[in-house]
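Colleague: Provide a 3D model corresponding to the input given below.
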Amino acid sequence: WRVSTIGEAASVVGGSTPSTKVREFWDGPHAFATPKDLSLTSAPVLLDTARRVTEAGLAKIGSGLLPKGMTVLMSSRAPIGYLAVAQLPVAVNQGIAAIVCDRYLKPSFVLNWARQSMGEIESRAGGTTFAEISKSKFREVPCLIPTREVHDAFDDAAGPCYRLIAANTAEARTLAEFRDALLPKLVSGEMLPLGADSNGGP
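Modeller: I've put the predicted structure just below:
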C-alpha cells in the first residue's frame, strides 16, 4: 500500500455551463450533469440528466464528454458530496468534480474512497456564501492506494454489486415510466385491464 492523492490516482476534471442565452447550445443529444441531477438519484448511479447540450454546446465545455462506467461524479458545491457513477457519456458543469478512472483504480473503489474521505474533502473547502472545494484542492486530497492484487480482489467482489445496482435502478426507472404512461389511460378508460369489459367487469 502507498499514500498518494486522488489527483495522481485518477484524472480529476471540472466542467462549465454553455451560455443559456444561446439556444443552439441546448436540447441536443449529450447529457449535461449538474449537482441537482446527482441530488435526485436514489442510488449512486446517474442514468440521465435534466438538460442536454448540442455539439456546439459541448464544444464550450473544456472537459468534453466523459466516459460512461468509469467516471465518478461528485458535487463540489451546494452541497459537497453527492456521488454517482455515470452510466452514460456525460458532460458536467462547474459544480461537479469528475473523477475519471483511467488508471488502475476502478469506480467501485473510488466511490467508496470518496464516501470515506468526505470529512477530509469538506475540510478543504472554502467559500463564504456556500462551501465549495476547488478542483485543485480536491486533487490534493490523500488517497491510500492498495496493491493491485488487493484492489482487484475488492473490485471482483464490489464491482458486480454496483453493476447490479445500476441495472436494477435502470429497470425500476423503465417500469416507473410505463406506469406513468399507462395509469392515466387506465383511469380514463382508454385502456382496460386484460379480461375486463367496458363496464369494468370481468
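
Colleague: please make it C-alpha for all contacts and neighbour counts, starting now.
Modeller: Fine.

Colleague: which non-adjacent residue is nearest residue 186?
Modeller: Distances taken as Cα to Cα, 6 or more residues apart in numbering place residue 192 nearest to residue 186, at 6.0 Å, with adjacent residues excluded.

Colleague: here is a second sequence; please produce its structure as well for comparison:
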Amino acid sequence: MISEFKNYTLGEITKILNGSTPSTKKIEYYENGTIPWITPKDLSGHPFRNISRGERNITQLGLQNSSTKLLPRGTVLFSSRAPIGYVAIAANEVTTNQGFKSFICNEEIILTEYLYYFLIAKKEYIESLANGSTFKELSLTSTKNIPIKLPNLQAQKKVAETLGDLDRKIELNYSIIDNLEKLAERTYKYWFLDETIPDDRKNMIVRENVKIGEVVKIMGGGTPKTSNESYWENGDINWFTPSDLTSSKEIFVLDSQRKITREGLENSSAKLIPPYSLLLSSRATIGELAINQKSTTTNQGFIVIIPNEKISIYQLYFWAKLNKNKIISMANGSTFKEISKKDFKTIEIPIIKDTTSFNSIMHDYFKQIEELTKEIRILKLTRDKLTPRLIV
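Modeller: Next up is the predicted model:
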C-alpha cells in the first residue's frame, strides 16, 4: 500500500497549540458559557473519534482572558499529561485546558485522519518523551520534534479509510447500544417508577419499597499485597479497580487491566464474585457501574451487588444508575469520599410482585447490548493489530 516516504517532524507539517484554564474564581468565565472546553477527563472512555463538547463550557470572556485558543473543526486533540495519549478530532470549534497539545494539519502534506491514527500508533514512543517529577508531561518543544515518515496523500487516504471503516462500525454499535439502553431505561421506569399504572397491570405491578441490604447480597473487595509477586505474576483472575470502569464506560466488562493469582485471592480480603453481578464504584469516582461477564474480584473501591430470583441484574443496574446522585450524597471522608456498605444497605429499592414479564423484555435488550459489545471488542482488536502495520 505504501512505497515512498518523506521524513518530517510534526512541527514542520502542523501548527501545534497549547490550551489553558480560565480562572475558576471568575464565575463569569464559565456561567452560561457556550464555547466547548475539553479536558483529558472528557476523553476518558470516549468511544468516538470526534468530540463536540466536554463536561464544561466557557464564555467569550473566559476565552479572551486566558491563553486558551479557539481551535477550528478538524483539529486533532492529543492529551499531553494526566494521562498522555488520549486522541480525538474536534467536530466543531472547541477550546482545551493545558492538558493538550492540539494539531492543526497542513492538509497539503498530512491528512487529519492520518495524523489521528499516527498519534494512536506512536503513543508509547510519545509517552517516553515526557518529563516531570509530580506527573509526566509532554513539552511543546518535544512535540514539535516528533519524527514522522509520511507517504503521499493518496496512500494516507487509503490508510485512514481502512482504519476508519472499522471505527465507523464500532461507533455505529455504540450508538445502537445507547439507544437500546435508553429503551431499557424507559421500560424500568414504567414498571418501577411511573405513578400511573394501567388497570390491566395493577395486579402485576404492586410496588413496595424495601432496603437494598434486605433483599440482595452485598459484597466488597480487597487488594492482595502488592509487594508479593506470587499474588500477581501470571495471574488469571480478573481484579477490577474503579479506573477499569471509568476507562471503559461499557455496561458489560470482560477483562480487567490487572489480574491476581489464586494465592493472591486466598491471602487477601478480595472475594470471587459470580458472573453477571453489579459492580458499583464506591470511592474516588463514586457510582460507576458495570456487569461482569465472568467470575471476578475487585479492589476495596467497590460495592458489589449480587442479583437473585426476586431482584434481577436488569433491575439492579437501572436502580443504581438512577440513584447515583443519592449514592454520592451519602458518601463521607476527608481524604476522598466513600460510601460504606453499611450506609449503602439502607437505601430503598422498589420491588414488584411479579417480575417475569419485565425480566423477559429486559433480557432481550441486554442480550443485544452484550452481543454488540462482543462485536466491538473484535473490531477494536482488528483495528489495533492493523494500525501499527499501516503506520510506519
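
Colleague: now the helices for the first structure?
Modeller: With DSSP state H as the criterion, the first structure has helices at 6-9, 35-39, 55-58, 107-116, 118-123, 135-139, 148-188.

Colleague: for residue 18 of the first structure, find the nearest of the ones you listed.
Modeller: Closest to residue 18 of the first structure of the helices of the first structure is helix 55-58 (Cα to Cα; 5.7 Å).

Colleague: aligned to residue 189 of the first structure, what sits in the second structure?
Modeller: The alignment partner of residue 189 of the first structure in the second structure, by TM-score structural alignment, is residue 194.

Colleague: returning to what we had before: am I right that the residue nearest to residue 186 of the first structure is in contact with residue 202?
Modeller: No - the pair residue 192 of the first structure / residue 202 is not scored as a contact, 10.5 Å apart, by Cα atoms under 8 Å.

Colleague: neighbour count winner among the two?
Modeller: residue 192 (16 against 9; other Cα atoms under 10 Å).

Colleague: what sits against that one?
Modeller: The contact partners of residue 192 of the first structure, taken as Cα atoms under 8 Å, 6 or more residues apart in numbering, are 186, 198, 200.

Colleague: buried residues, the strand or helix carrying residue 358 of the second structure. List them.
Modeller: For residue 358 of the second structure, the host element (DSSP states H and E) is helix 356-390. For helix 356-390 of the second structure, a neighbour-count test (16 or more other Cα atoms under 10 Å) marks 358-359, 362-363, 365-366, 369-370, 372-373, 376, 379, 383, 387, 390 as buried.

Colleague: which residues touch the nearest residue to residue 87 of the second structure once chain neighbours are set aside?
Modeller: For residue 87 of the second structure, ignoring the flanking residues on the chain, the nearest one in space by Cα to Cα, 6+ apart is residue 78 at 4.7 Å. Contacts for residue 78 of the second structure (Cα under 8 Å, 6+ apart) come out as 84, 85, 86, 87, 88, 100, 101, 102, 103, 119.

Colleague: again with residue 16 of the first structure
Modeller: Residue 16 of the first structure touches 60, 61, 62, 92, 93, 94, counting by Cα under 8 Å, 6+ apart.

Colleague: just the buried ones from those residues?
Modeller: Neighbour-count burial (16+ other Cα under 10 Å) applied to the contacts of residue 16 of the first structure gives 60, 61, 92, 93, 94.
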